[in-house]
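Trainee: just a sequence and a predicted model for now, questions to come.
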Amino acid sequence: MKKSILASLILVPTLILGACSAGEDKENANDAGNDNKEVYKVGIDTTYPPFEYEKDNKYVGIDVDLINAIAEDQGFEVKLEAMDFKGIIPALQANQLDIAMGGMSITEDRKKVVDFSDPYFDAGITLVVNEKNNDVVKPEDLKGKKVAVKKGTSGANYAQSIEKEVGFETVLFDDSPSMFLEVKNGNADALFEDYPVISYAIAQQDLGLKVVGERLNEDQYGIGVLKGEEQELLEKINKGLENLKESGEYQEILDTYLAE
């Protein structure tokens, strides 16, 4: 960290206001009294239980517990920034974030702008329909039908990759609850969602939905940083993740939210 440069900038408030970035926020937070620990901004989507959601005015979930545990293990701090999932990578590119989470699948397209950590969760896309619907059990059954997906997700990418071949219409939503409600109310015939997310949601609430068929791919989640810019941070994340798995704390975090 360039402490000498920062010290000189503090003497010129107008320069600070004109050149604020996520990296400078980290440095300013350090000088404000955080035991000289680096503070990284983490983008999360709080409409994505069990990975990220709000409970009792606090952010909780697998991703929240995991990044906090990694930070503690590696001696840095994090500041959680809640936003729409589709805005996380653009915010990372704009230096408004240092770390991207949100149950983010590791994909070739995302690898063009994001460096991912080692995978930390095996997910996979699944097909979901109204609990009274017995006609749709596989993607091929969606011909001539309407499919709901959440913007910017792997479910949306999967739907768009097969919609012309199968012959269905894709409808985009900003958040998962709206997408779920669309299928429950019969305005859409099905949706594509990450298996652990929809399974958890169905178990916790009366959504009027059911999962059908097998998982449609083998998506894995990773923690992202800006490509080519944060290799030291990425190494810390990977080392922390490795330590948590070896100690058993990683499994404890999963069991907190996924154990039946």
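Mentor: Right, received. Where do you want to start? The shown structure was predicted, so the numbers you read here are calculated from the model rather than taken from an experiment.

Trainee: only C-alpha atoms for contact and neighbour calcs from this point on.
Mentor: Will do.

Trainee: what sits against the most centrally placed residue in the chain?
Mentor: Centroid-nearest residue in the chain: Gly102, 1.1 Å away (criterion: Cα atoms, centre = their mean). Contacts for Gly102 (Cα atoms under 8 Å, 6 or more residues apart in numbering) come out as Gly43, Ile44, Asp45, Thr46, Tyr48, Phe51, Glu52, Asp63, Phe85.

Trainee: just give me the neighbour total for the second one.
Mentor: Okay, so that is Ile44. The number of residues packed near Ile44 is 27, by other Cα atoms under 10 Å.

Trainee: likewise for the last one?
Mentor: A count of nearby residues for Phe85, using other Cα under 10 Å, gives 25.

Trainee: now swap in the first one and tell me
Mentor: Number of residues near Gly43 (other Cα under 10 Å) recorded here: 26.

Trainee: what does the fifth one give?
Mentor: Look at Tyr48: counted by other Cα under 10 Å, it has 21 neighbours.

Trainee: now it: how far from Pro177?
Mentor: 9 Å (Cα to Cα, to the nearest Å).

Trainee: next: the last one.
Mentor: Phe85 is 13 Å from Pro177, where distance means Cα to Cα.

Trainee: check the first one too.
Mentor: Gly43 sits 20 Å away from Pro177, taking Cα to Cα as the criterion.

Trainee: same check on the fourth one?
Mentor: Here Thr46 is placed at a distance of 11 Å from Pro177 (Cα to Cα).

Trainee: the two: which is more packed in?
Mentor: More neighbours surround Thr46 than the other of Thr46 and Pro177, with 23 against 14 (other Cα under 10 Å).

Trainee: for the residue nearest to the centre of the chain, helix, strand, or coil?
Mentor: coil (DSSP: H, G, I helix; E, B strand; the rest coil).

Trainee: quick one: the helices in the stretch 151-260 of the chain?
Mentor: 154-166, 176-184, 195-204, 231-247, 249-258 (DSSP state H, counting those that start in this stretch).

Trainee: which of the ones you listed sits most buried?
Mentor: Highest mean neighbour count among these (mean count of other Cα atoms under 10 Å): helix 176-184, with a mean of 20.

Trainee: and here is the other one:
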Amino acid sequence: MRALFPILLLLLSTFVSAETPSSTAQGNQPLAGELHIVTVERKPFAMTVDGKLTGFSIELWQALAERLGWQYSVTATNAFAGMLDAVAQGSADIAIGNISITAERENRFDFSHPVFDAGLQILIPENGDNSFGVLAAIFTWEMVAYIVGAVVVIFVIANLMWFFERRDAPYFQRGYREGLWPSFWYAMHVMISGGFEEHVPRSVPARILGIALVVCSLFLVSAFVAKIASTMTVNELRSDIESVSDLYGKRVGTTRGSTAAAFLQSRGIDHKGFDDISAMFAAIGKGGLDAIVHDAPVLRYFATTQGRGTTRVVGSVFKPEKYGIVMAQGSRYVEPVNRALLALRENGSYDEIYRRWFGATASDN
């Protein structure tokens, strides 16, 4: 029995040494044959061009997977929260994109080493010639109702003025059809000018009517001027956004479930949440938002592409944050991904990908 012990010990050590390289070799391999990667379309990190997914995050993942020898498929979604939920629920293995590393998310997931330095910034409409916007704001349905009401009042008074003055005043001594337009013109002239330079009413009813018309004109003209002044003031105030402190009382938009939404909530800034980032950018383009708070690189890319000439980024980057690759808690892919990331940074591949999408290396920014 004692003679067998050294032999058993030798066999055991041989078995362990044989298993260790095999386990290490398999450490970079997915548990299944193909990894399911999920992302969210956020230019320039992930977007569809000519039917294919591309972007900084897509190319970075391609380089990582190639180095690790992993097979994978990528699914894109428009909902940021849905992307994270896919990893949390196990329907996706890894999430890539502009995903900020936060304490709250670290409680739910495991992150890779940081892959991008970012932060939040503000996007506002480019002012330029805003004449059409001001006119559109002035001539609302409410203002149209005012104008129609004024025309009706003038028409009624014109008829009454003709009726009371047709016998005493030569200006109105004509038939109804011939006299209606001069009467209407006269009533409108009195309302606008507030005086009787063209004709002084002679009959008592016409004079009372004229005084009432002048008083009405004061209210109507004042209301119209006040509407124009307030609209121009509001439009001027809305364009006066340079920092976070200017966002209070403004129409602010961001995406639901993002760090920008959490930041705005923590600062008590009312905002509208969008599931689709395209809808958010469309809203500011149509005048539905005064500002967007979102990831700085995403806003800068939009302002220099689709939003060029109509939007601009203002202020400096605030709330600095880092992006990472998201995996489930305890995922066996964390260490292989981190080692591959370090290798890509050391051999210059990371800087090459960064330069293609942002025109500089990460160290230049």
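Mentor: Looks like it came in fine. Bear in mind that the values here come from a model prediction, so they are computed numbers and not experimental data.

Trainee: now the helix or strand harbouring Leu11 of structure 2: how far from the chain's centre is it?
Mentor: Element membership of Leu11 of structure 2, judged by DSSP states H and E, is helix 4-26. Per Cα atoms, centre = their mean, to the nearest Å, the displacement of helix 4-26 of structure 2 from the mean C-alpha position of its chain is 59 Å.

Trainee: can you check stretch 109-121 of structure 1 too?
Mentor: The answer for stretch 109-121 of structure 1 is 11 Å, by Cα atoms, centre = their mean.

Trainee: equivalent analysis for stretch 143-151 of structure 2, please.
Mentor: Relative to the chain's own centre, stretch 143-151 of structure 2 is displaced by 35 Å; criterion: Cα atoms, centre = their mean.

Trainee: list the buried ones in it?
Mentor: Met143, Ala150 (16 or more other Cα atoms under 10 Å).

Trainee: counterpart of it in structure 1, which residues?
Mentor: Alignment note (TM-score structural alignment): stretch 143-151 of structure 2 is unmatched in structure 1.

Trainee: residues contacting that stretch, please?
Mentor: Leu220, Phe224.

Trainee: residues in contact with the equivalent of Val60 of structure 1 over in structure 2?
Mentor: Matched by TM-score structural alignment, Val60 of structure 1 corresponds to Thr54 in structure 2. By Cα under 8 Å, 6+ apart, Thr54 of structure 2 lies in contact with Phe45, Ala46, Met47, Thr48.

Trainee: so which of these are in strands?
Mentor: Among these, the members falling in strands are Met47, Thr48 (criterion: DSSP state E).

Trainee: kindly give a single PyMOL line that selects the buried subset of the contacts of Thr54 of structure 2.
Mentor: To isolate the buried subset of those in PyMOL, counting by 16+ other Cα under 10 Å, use the following:
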select buried, resi 45+46+47
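
Trainee: so which of the contacts of Thr54 of structure 2 comes closest to Gln71 of structure 2?
Mentor: Ala46 (19.0 Å; Cα to Cα).

Trainee: surely the closest one and Ser57 touch.
Mentor: Yes: if you go by Cα atoms under 8 Å, Ala46 of structure 2 and Ser57 touch, sitting 6.1 Å apart.

Trainee: residue ranges of the strands in the stretch 51-200 of structure 2, please?
Mentor: Remark: strands assigned in the stretch 51-200 of structure 2 by DSSP state E, counting those that start in this stretch are 52-54, 72-77, 94-96, 109-111, 116-125.

Trainee: most packed of those?
Mentor: Highest mean neighbour count among these (mean count of other Cα under 10 Å): strand 94-96, a mean of 26.

Trainee: ends of stretch 233-244 of structure 2, how far apart?
Mentor: 21 Å.

Trainee: now do that stretch: distance to the chain's middle.
Mentor: On Cα atoms, centre = their mean, the centre of stretch 233-244 of structure 2 falls 17 Å from the chain's centre.

Trainee: picking up where we left off before, redo the contacts of Gly102 of structure 1 as a markdown table? Include distance to Ser4 of structure 1.
Mentor: Shown next, in a markdown table, are these (distance: Cα to Cα, whole Å):
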| residue | distance to Ser4 of structure 1 |
| --- | --- |
| Gly43 | 29 |
| Ile44 | 32 |
| Asp45 | 36 |
| Thr46 | 37 |
| Tyr48 | 41 |
| Phe51 | 39 |
| Glu52 | 38 |
| Asp63 | 35 |
| Phe85 | 36 |
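
Trainee: can you pick out the most distant pair from those?
Mentor: Asp63 and Phe85 (13.5 Å).

Trainee: re earlier: specify which member of the contacts of Thr54 of structure 2 is nearest to Glu242 of structure 2.
Mentor: For these, the nearest to Glu242 of structure 2 is Phe45 (25.9 Å; Cα to Cα).

Trainee: what about that closest one, distance to Met327 of structure 2?
Mentor: Taking Cα to Cα, one finds Phe45 of structure 2 at 18 Å from Met327 of structure 2.

Trainee: likewise for Ser13 of structure 2?
Mentor: Distance from Ser13 of structure 2 to Met327 of structure 2, by Cα to Cα: 35 Å.

Trainee: same check on Ile7 of structure 2?
Mentor: From Ile7 of structure 2 to Met327 of structure 2 the distance is 44 Å (Cα to Cα).

Trainee: neighbour count winner among the two?
Mentor: Taking other Cα under 10 Å, Ile7 of structure 2 and Met327 do not tie; Met327 has more neighbours (25 against 10).

Trainee: how about the contacts made by the more buried one?
Mentor: Here Met327 of structure 2 is in contact with Val87, Asp93, Ile94, Ala95, Phe109, Asp110, Phe111, Ser112, Tyr333, Val334 (Cα under 8 Å, 6+ apart).

Trainee: what lines up with the fourth one in structure 1?
Mentor: Alignment note: Ala95 of structure 2 maps to Ala100 in structure 1; criterion TM-score structural alignment.

Trainee: its match and Ile89 touch, don't they?
Mentor: Yes: between Ala100 of structure 1 and Ile89 a contact is recorded at 6.8 Å, counting by Cα under 8 Å.

Trainee: anything in contact with each of the two?
Mentor: Joint contacts of Ala100 of structure 1 and Ile89 (Cα under 8 Å, 6+ apart) do not exist.

Trainee: which residue numbers in structure 1 go with the lengthiest strand in structure 2?
Mentor: The strand that spans the most residues within structure 2, counting by DSSP E, is strand 311-323. Aligned using TM-score structural alignment, strand 311-323 of structure 2 spans residues 209-221 in structure 1.

Trainee: chain center to that stretch: distance?
Mentor: 17 Å.
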